[in-house]
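Chemist: Kindly generate the corresponding structure for this input.
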Amino acid sequence: MALDPWFSTYDSTCQIALEIAEKIQQRNQYERNGENTTKVQMQASMPFPRS
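Modeler: This next block holds a predicted model:
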């Protein structure tokens, strides 16, 4: 029985959402410590690899 492609898309979307949440937490930690947040801010804004 073949899997529905929706499940694959859903899993991918969940993974991206988790990665974005981690980057936001990292950015917030940097802000609390007074560190530069530019790099992690860009990573959270652009989670997809550029092709």
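
Chemist: Every contact and neighbour count from this point should use C-alpha atoms.
Modeler: Noted.

Chemist: Please spell out which residues along the longest helix seen in the chain are buried.
Modeler: When the chain is parsed with DSSP state H, its longest helix is helix 5-32. Within helix 5-32, the residues that qualify as buried are 20, 23, 24, 26, 27, 28, counting by 16 or more other C-alpha atoms under 10 Å.

Chemist: Which member of those is positioned nearest residue 38?
Modeler: Checking the buried residues of helix 5-32 against residue 38 by C-alpha to C-alpha gives residue 27 as the nearest, at 8.5 Å.

Chemist: compare with the first, here's sequence two:
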Amino acid sequence: MAKCRGKRGTRKSLDVLADVLSRAHQRVGELAEYADRARIAGLARERAYEALTLAP
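Modeler: Got it, this is the predicted structure:
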């Protein structure tokens, strides 16, 4: 019987770990999307600035 409780505890721990890893993976994707958008916006601002300051 103690073996069964140990297996259930291990299973529960693995379920919790899988949930944490899944949430972390989802969050990493969200942060990568944010970083991509920020980079694109920064490059656009840089081009606009250069167009204004380098114009004759």
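
Chemist: what TM-score do we get after superposing?
Modeler: Remark: TM-score between the superposed chains equals 0.60 [TM-score structural alignment, normalised by the length of the first structure]; 35 aligned residues with a C-alpha RMSD of 2.2 Å.

Chemist: sorry, back to before: tell me which strands and helices the longest helix of the first structure is in contact with?
Modeler: helix 38-45 (3 or more C-alpha pairs under 8 Å, 6 or more residues apart in numbering; DSSP states H and E).

Chemist: how much space between the residue most central in space within the second structure and residue 20 of the second structure?
Modeler: Centroid-nearest residue in the second structure, with C-alpha atoms, centre = their mean: residue 28, separated by 1.0 Å. Going from residue 28 of the second structure to residue 20 of the second structure by C-alpha to C-alpha, to the nearest Å gives 12 Å.

Chemist: returning to what we had before: what is the equivalent residue in the first structure for the residue nearest to the centre of the second structure?
Modeler: Taking TM-score structural alignment, the alignment pairs residue 28 of the second structure with residue 10 from the first structure.

Chemist: What distance do you get for its match to residue 42 of the first structure?
Modeler: Distance from residue 10 of the first structure to residue 42 of the first structure, by C-alpha to C-alpha: 24 Å.

Chemist: Then residue 34 of the first structure?
Modeler: From residue 34 of the first structure to residue 42 of the first structure the distance is 17 Å (C-alpha to C-alpha).

Chemist: Those two: who's more crowded?
Modeler: residue 42 (12 against 9; other C-alpha atoms under 10 Å).

Chemist: Right, I'll leave it there.
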